[in-house]
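**Q** A predicted structure for the sequence below; I have some questions about it.
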Amino acid sequence: MKVVKFGGSSLASGQQFEKVINILRQDQNRKVIVTSAPGKREETDTKVTDLLINYATLTIETKPTNIVTEQLFNRYLEIANHFGLEEDKLQTIKEKIENLQYEKFENNDYLMASFKAHGERLNAKLMALILNHLGIRARFLDPEKFGFYVSDSANNAQVLDETYANIEALNLTDELLIVPGFFGITKDHKIATFSRGGSDITGAILSKGFHASCYENFTDVDAIYAANPNTVKNPYAITKMTYRELRELSYAGFSVFHDEAIIPAIEANITINVKNTNHSELPGTLIVPEANFEPENLVTGVASSDRFAALYLHRYLLNKEVGFTLKLLEILYRYNVSYEHMPSGIDDLTIIFDKSQLTNFKIKQLCQDIKATLQPDEMQWINDYAIIMVVGEGMRDNIGVLDRVISPLAQNNIGIHMINQGASRISVMLGTRQADANLAIEHIYHNFFS
């Protein structure tokens, strides 16, 4: 039995819906379908989720909403028309769109969460209607009805353990179960959304709950690549990789999954298959457990992200001062700031941060507090910072990999600010200037794959 998730680009139009339905017909093991909201039909188009955010904003500001509600319904109507489904069959979808603005919410966070979630919710209903119209037995599965429970956090929900028992209690028959992604229901019946990778998380949770043999994730790329195609021309397509390779690469910017999105599937040791809706005949990329994995290459992938910043501290005899790091961590705790890495020397310490949790004001206050408390001889905030991850299960048992990572950078005058090799020995992390990151990726990639 397979759980199958389709992304927004896969469900953006009637033509894309048709491809999805053909994919479902090709394999009877595809029993549970997770829908995203309709995405862009072309580059200048607007995603349904963005239309819903606009709708929510207009509702909060008590401004007219008739134009956006019409735009929203027309997106679903256009898909239905492609299959000859009469407009009156979409009456409940139309009414739900129009009446959302009149519902009562605890606060604006829950209002926004509920509006956004309806992109997936209504698309799942539409999918079930179309499949039954075509003679394919399908049932819309409402998260509230079967108990897809999440924590009480409007836009940062976490699945509750009892949800898995509720999923296990569902009976699988010859009909397809159509489940909306991205959201769940709190114990007091409010809609709450996942923060990142929403529909991917739903698919992973359902895969674990149903004990699926495979979790298929259909998107708009043929495979996961060894490097970003925007950085490296025609990069190697990865046929198989491990969970931890994907997690390491996702940390540095691999965009197929957010690194936390597939944890439920990882916990259940379920194979994940990333495939392309537009080229479903291609094998895609398999993501598998580490046990008995045989790597095809020394390095599996190279990725970078510029979402980082660093604070450099220098103080003579720093290594002799008891409690220096404790004082630093106490300051970070007061500001509710986590750090990513802390490489150090005998007189130096660098703290690397994810910039998404920081504002300019918080950075200023944090630096002032650290300077006053720790009195470093030198302190520098480095905003121009990128992290590069070189990852591969094949690196673990081979000597000289680090030299092959670093030597092409030295040959091309690319400076390295930090080096860290993970304890698992399947990854090397480098810190560079943001302007050097893409060039570094190219040289490292070609040193291993050319």
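**A** Everything's here; your move.
**Q** please make it C-alpha for all contacts and neighbour counts, starting now.
**A** OK.
**Q** next one: the residue nearest to residue 183 when sequence neighbours are not counted from residue 213, what distance?
**A** Residue nearest to residue 183 in three dimensions, not counting chain neighbours: residue 193, with 4.1 Å by C-alpha to C-alpha, 6 or more residues apart in numbering. Remark: distance between residue 193 and residue 213 (C-alpha to C-alpha, to the nearest Å) = 26 Å.
**Q** likewise for residue 113?
**A** Taking C-alpha to C-alpha, one finds residue 113 at 32 Å from residue 213.
**Q** one more: residue 430?
**A** Per C-alpha to C-alpha, residue 430 is found 37 Å from residue 213.
**Q** compare neighbour counts for those two and give me the winner.
**A** residue 430 (22 against 16; other C-alpha atoms under 10 Å).
**Q** presented hereafter is structure B, for comparison with structure A:
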Amino acid sequence: YGSLPNHKIKIMSRGGSDITGALAAAALDAKIYENWTDVSGILMADPRIVDTPKAIRRMTYAELRELSFLGASVLHEESILPIKLKHIPLQIRNTNEPDQPGTLIEEKFENEDDGNADDRFITGIAGRTGFYVITIYKEQILVNTSIVRKTLEIFDDFNVQIEHINLGLDSFMLTVSSTQIRDRLYDVIGKIQSECNPDTLDIEENIAMIACVGRRMRYRPGISGKLFSALGKNGINIRIITQGTNEISIIVGVESKSYNDTVRVIYDSFVG
């Protein structure tokens, strides 16, 4: 807990000790922030889906953000910014197994830009189920992008966060969490149809998004092909494909019923 400026006592949310430790480390300009918890670092995949997944020995803050965005989290996300701004390394350690190295997180690691690092080039896999995918069709969207701008403004008016956006020649696709839009779906769609006048509009629900993250993927040709081939061989139909502009993540969307199988196939294909 802590004291607010008006002297009222405020109880921190779950993970408050993570934030407190990060703020203290930043205030002291610490050389490293060790966060002791009940797990031996961050795992490469959800242990509820993958049997005994390997631990991530080191990763960058950018990778942590990518994985956390889709649900992989060991500590409170608000604890990252204070130490990241001060370029302070974070090490997650296990109180019950203090000899385990845990996971070291830094801004970047030296001698990796050439892609010759010894570590695995896939850092981790994370995902979530329960997304809606809204596809809006309008001829020559790339010539007249006002429909995209208006659509984004409508989502903002309804306080609905867009998770992903894919833009094509005559269509664009928006991915949103069902918890964000479920109660406002028809209001949002109605306003899009009345103000943007799309040619057609499709809605698909029960979509899962899975991210394959790794800072070294940019140096390895054929990663996307290997991923798509592995999923295809296992009968998993990819509905959405997104690659981050920083080239450290590939995100695929599949039917929610295929979520667990997708995570296992990706893990077995790249980590085994």
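**A** Cool, the structure landed. Treat the numbers as computed from the prediction; the structure is a model and nothing was measured.
**Q** rewinding a little: surely the residue nearest to residue 183 of the first structure and residue 111 touch.
**A** No - taking contacts as C-alpha atoms under 8 Å, residue 193 of the first structure lies outside contact range of residue 111: 11.0 Å.
**Q** so between those two, which is more surrounded?
**A** residue 193 (29 against 24).
**Q** map residue 257 of the first structure across to the second structure for me.
**A** By TM-score structural alignment, residue 257 of the first structure lines up with residue 75 in the second structure.
**Q** residue 421 of the first structure: neighbour count?
**A** 14.
**Q** show the contacting residues for the corresponding residue of the second structure for it.
**A** Under the alignment by TM-score structural alignment, residue 421 of the first structure pairs with residue 243 in the second structure. Each residue near residue 243 of the second structure by C-alpha atoms under 8 Å, 6 or more residues apart in numbering is listed here: 249, 250, 251.
**Q** quick one: the closest residue to the first one other than its chain neighbours from residue 148 of the second structure, how far?
**A** Same thing as residue 249 of the second structure. Nearest residue to residue 249 of the second structure in three dimensions, chain neighbours excluded: residue 213, at 4.3 Å (C-alpha to C-alpha, 6+ apart). From residue 213 of the second structure over to residue 148 of the second structure the distance is 28 Å, taken as C-alpha to C-alpha.
**Q** likewise for residue 262 of the second structure?
**A** According to C-alpha to C-alpha, residue 262 of the second structure and residue 148 of the second structure sit 31 Å apart.
**Q** which of those two has more residues huddled nearby?
**A** Each of residue 262 of the second structure and residue 148 has its neighbours counted (other C-alpha under 10 Å); residue 262 has more, 28 against 19.
**Q** helix or strand for the aligned partner of that one in the first structure, which one?
**A** Counting by TM-score structural alignment, residue 262 of the second structure corresponds to residue 440 in the first structure. Assigned by DSSP states H and E, residue 440 of the first structure belongs to helix 434-449.
**Q** what's next to that helix, contact-wise?
**A** Under C-alpha under 8 Å, 6+ apart, the answer for helix 434-449 of the first structure is 227, 231-232, 236, 298-299, 301-304, 306, 384-388, 404-406, 408-409, 414.
**Q** which of those are buried? Put it as a ChimeraX command.
**A** A single ChimeraX command is used to select the members of the contacts of helix 434-449 of the first structure judged buried by 16 or more other C-alpha atoms under 10 Å:
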select :227,232,236,298,299,301,302,303,304,306,385,386,387,388,405,406,408,409,414
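**Q** please flag which of the contacts of helix 434-449 of the first structure sit within helices.
**A** 404, 405, 406, 408, 409 (DSSP state H).
**Q** and for the alignment partner in the first structure of residue 27 of the second structure, nearest residue in space, chain neighbours not counted?
**A** Using TM-score structural alignment as the criterion, residue 27 of the second structure maps onto residue 209 of the first structure. Of all residues not flanking residue 209 of the first structure in the chain, residue 164 sits nearest, at 4.8 Å (C-alpha to C-alpha, 6+ apart).
**Q** where in the second structure does stretch 131-149 of the first structure fall?
**A** Counting by TM-score structural alignment, stretch 131-149 of the first structure has no counterpart in the second structure.
**Q** an error on my part: the question was meant for stretch 344-351 of the first structure.
**A** Using TM-score structural alignment, stretch 344-351 of the first structure pairs with 167-174 in the second structure.
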